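Undergrad: here's a sequence, model it:
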Amino acid sequence: MDRSGVKPDKADAAGVKDKREGGFLDTVKVVAQALLIALVVRSLLFQPFNIPSGSLIPTLLVGDYLFVSKYAYGYSRYSFPLGLVPFEGRILGAEPKRGDVAVFKLPRDNATDYIKRVIGLPGDTVQMVDGRLFINGRVVERERIGNYRDDEDTAPGTGPEVPMYRELLPGGASHVVIERYGDRGPWDNTPLYKVPEGHYFMMGDNRDNSADSRDMNTVGFVPFDNFVGRAEVLFFSIDGAPAWQLWQWPTAVRWERLFTRIH
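TA: I've put the predicted structure just below:
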């Protein structure tokens, strides 16, 4: 008997217990379903990345956050987290186009994520001569469009102004590049590269500050299987502060870059 003189109903107590257990199991199911959906979206549709270095300035800045489409080039084992689906080659493959900005696994370790622009296709020859890009023996057209203040290694607004050009690649794709050291940078004169079949030649838009396919010991030619996806859109961008510092957002977020397409 309890203090009220009413004997507790065992069936009611069991019902309360069942409801609690059912509620916990329902929560577990919802969490599991959410994780499964997130895994599918990340593996098959879009994966978020952030930019930690300035190799693609001015197209991508340090502190940019972007979505990469996983389906753009089909799927390889590198499309899945930690390479958990081990298979060779690609399925539903679509070849990268010249001018795409793409994420790939560094061939040296097949693990580190790099992001560069597709410059050379399989069978192409690529060379830099006095700062000018040559593809298949022909110089790539470029137009001086002004200067770019390069604040990558300095306080905002204090960096040097460097030449900025618009390049027009064979096939019609265009993009903007900067030349930190003019046309006399460390990779402005290179050997003639012949891109092997099934591989691509990748370069950064910050031509004098990019570890890319010009350096055979660091990057070299990138196999098609190593491609993760194509950079599509910026969804967030912050300058000089971690994204989690919400109190910095009013002044640090680059509002004008949010939800812009990547070209």
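
Undergrad: for the rest of this, base every contact and every neighbour count on C-alpha atoms.
TA: Noted.

Undergrad: just checking, R207 touches G182?
TA: No. Contact criterion CA atoms under 8 Å: R207 and G182 do not qualify, at 9.5 Å.

Undergrad: buried sites along the top helix by length along the chain?
TA: Ranked by residue count and defined by DSSP state H, the top helix of the chain is helix 10-40. The neighbour-count check on helix 10-40 (16 or more other CA atoms under 10 Å) flags nothing as buried.

Undergrad: and the end-to-end length of stretch 199-210?
TA: 19 Å (CA to CA, to the nearest Å).

Undergrad: tilt between the helix or strand that the longest helix of the chain is followed by and helix 10-40?
TA: Downstream of helix 10-40, the first helix or strand assigned by DSSP states H and E is strand 46-50. Per axes from the mean of the first three to the mean of the last three CA atoms, to 10 degrees, the angle that strand 46-50 makes with helix 10-40 is 70 degrees.

Undergrad: what's the next secondary structure element after strand 46-50?
TA: Under the assignment DSSP H and E, the closest C-terminal helix or strand after strand 46-50 is strand 64-69.

Undergrad: from the contact counts, what lies against the next helix or strand after that following strand?
TA: As assigned by DSSP H and E, the chain's next helix or strand after strand 64-69 is strand 101-105. In this structure, strand 101-105 packs against strand 113-120, strand 227-237, with contacts taken as 3 or more CA pairs under 8 Å, 6 or more residues apart in numbering; DSSP states H and E.

Undergrad: following up with a second sequence; could you model it the same way so I can compare the two?
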Amino acid sequence: MNFALILFLLLVATGVLWLIDKLYARKLRAPGASEPWWVEYGASFFPVILAVFFLRSFLVEPFKIPSGSMIPTLLVGDFILVNKYTYGIRLPVINKKVVEMNAPARGDVMVFRYPENPSLDYIKRVVGLPGDTVAYFDKRLTINGEPLEVASEGEYVHLDRLYASAQFSEKLGDVAHAFLNDADKPAYVPQPKQFPQRENCTYTNNGVRCTVPQGHYFVMGDNRDDSSDSRFWGFVPEQNIVGKAFMIWFNFNEPSRIGFFH
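TA: Okay, the predicted model is just below:
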């Protein structure tokens, strides 16, 4: 469901009713007469819908985490806020950038439209920038030939499955973050798709190496062995970017999680 489009159509419809009432119909009503139903239930919602549309399109947008691909950073059920302007101001609905600002940086947690189905929003961590060579062999991440330093952080217990994953920390750009690896999962990428510019990637029994095309980004989930990401379906085009996730604003099961994250 394209909620932005639905909101835009509601904005146009209520805006037309509001203008008709303000410029024409209001002058014909007798003093003290009650408003007709189309004003009460249509035009009166216009200011509210306008405020919601502006906030959601240009400032912040709420999302709910539907899967465990970003564990331990984000859990299923986290409600997050996404900054819509930090990567540039885009026109709503068509997602066309009209004002340049910052570019995504390594380590950012980014929301984007899934390249195979732009009606779906995905969230992953930015690993490779345009022109980078990203390698993930034997479950170790290397960027432009430099392996990232990794430190063991014990185990992460998945309470819903009574299963433990090895937890580590690494630093991507200026961002230190945690990630998970499962020793019993294979290092290779099973059944990668035939995505655009797949010739930029080399797959082996030990993993994958990709050179990121200009205007694209390579993203991965922090739950490394349970994430459908650039290793499987390719690069994120710049025009698919929605914004930068920066805060958990609610979690019904764990209110203590409310706050900023890396």
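
Undergrad: who's more crowded, R207 and G182 of structure 1?
TA: Between R207 of structure 1 and G182, R207 has the larger neighbour count (other CA atoms under 10 Å), namely 24 against 15.

Undergrad: structure 2: which residue goes with that one?
TA: Aligning on TM-score structural alignment places R207 of structure 1 opposite R224 in structure 2.

Undergrad: what do you get for A102 of structure 1?
TA: So, by TM-score structural alignment, A102 of structure 1 is matched to M110.

Undergrad: check F235 of structure 1 too.
TA: The alignment partner of F235 of structure 1 in structure 2, by TM-score structural alignment, is W249.

Undergrad: verify the stated contact: that match with I258.
TA: Yes. With contact defined as CA under 8 Å, W249 of structure 2 reaches I258; the gap is 5.2 Å.

Undergrad: OK, contacts around the residue lying closest to G93 of structure 1 once chain neighbours are set aside?
TA: In this structure, G93 of structure 1 finds its nearest non-sequential neighbour in G74, 4.0 Å apart by CA to CA, 6 or more residues apart in numbering. Taking CA atoms under 8 Å, 6 or more residues apart in numbering, we find G74 of structure 1 in contact with 90-94.

Undergrad: still touching in structure 2? Go through the residues you listed.
TA: Counting by both residues aligned by TM-score structural alignment, their matches' CA atoms under 8 Å, those that remain in contact in structure 2 are 90-94.

Undergrad: contacting residues around L133 of structure 1?
TA: Applying CA under 8 Å, 6+ apart, we find L133 of structure 1 in contact with 126-127, 139-140.

Undergrad: and it, how close does it get to V177 of structure 1?
TA: The gap separating L133 of structure 1 from V177 of structure 1 is 11 Å, by CA to CA.

Undergrad: with L169 of structure 1 instead?
TA: 12 Å.

Undergrad: between those two, which one's more packed in?
TA: Legend: neighbour count by other CA under 10 Å for L169 of structure 1 and V177, higher for V177 (24 against 20).

Undergrad: which residue lines up with the more buried one in structure 2?
TA: Mapped onto structure 2 by TM-score structural alignment, V177 of structure 1 lines up with F179.

Undergrad: test my guess that that match contacts D225.
TA: No. At 9.9 Å, F179 of structure 2 and D225 do not qualify as touching, with contact defined as CA under 8 Å.

Undergrad: the residue lying closest to P104 of structure 2 once chain neighbours are set aside: what's it in contact with?
TA: Closest residue to P104 of structure 2 apart from its sequence neighbours, by CA to CA, 6+ apart: Y87 at 6.6 Å. Residues in contact with Y87 of structure 2 (CA under 8 Å, 6+ apart) are 100-104, 243-244.

Undergrad: Y87 of structure 2 pairs with which position in structure 1?
TA: Residue correspondence to structure 1 (TM-score structural alignment): Y87 of structure 2 is matched to Y73.

Undergrad: correct me, but G243 of structure 2 touches V111?
TA: Yes. Counting by CA under 8 Å, V111 is a contact partner of G243 of structure 2 at 5.4 Å.

Undergrad: so between the two, which is more surrounded?
TA: Shown here are G243 of structure 2 and V111; by other CA under 10 Å, G243 has more neighbours (27 against 22).

Undergrad: name the nearest residue to the more buried one, ignoring sequence neighbours.
TA: In space, G243 of structure 2 is closest to K84, 4.7 Å off (CA to CA, 6+ apart).

Undergrad: so how far is L10 of structure 2 from the one you found?
TA: Look at K84 of structure 2 and L10 of structure 2: by CA to CA, they are 21 Å apart.
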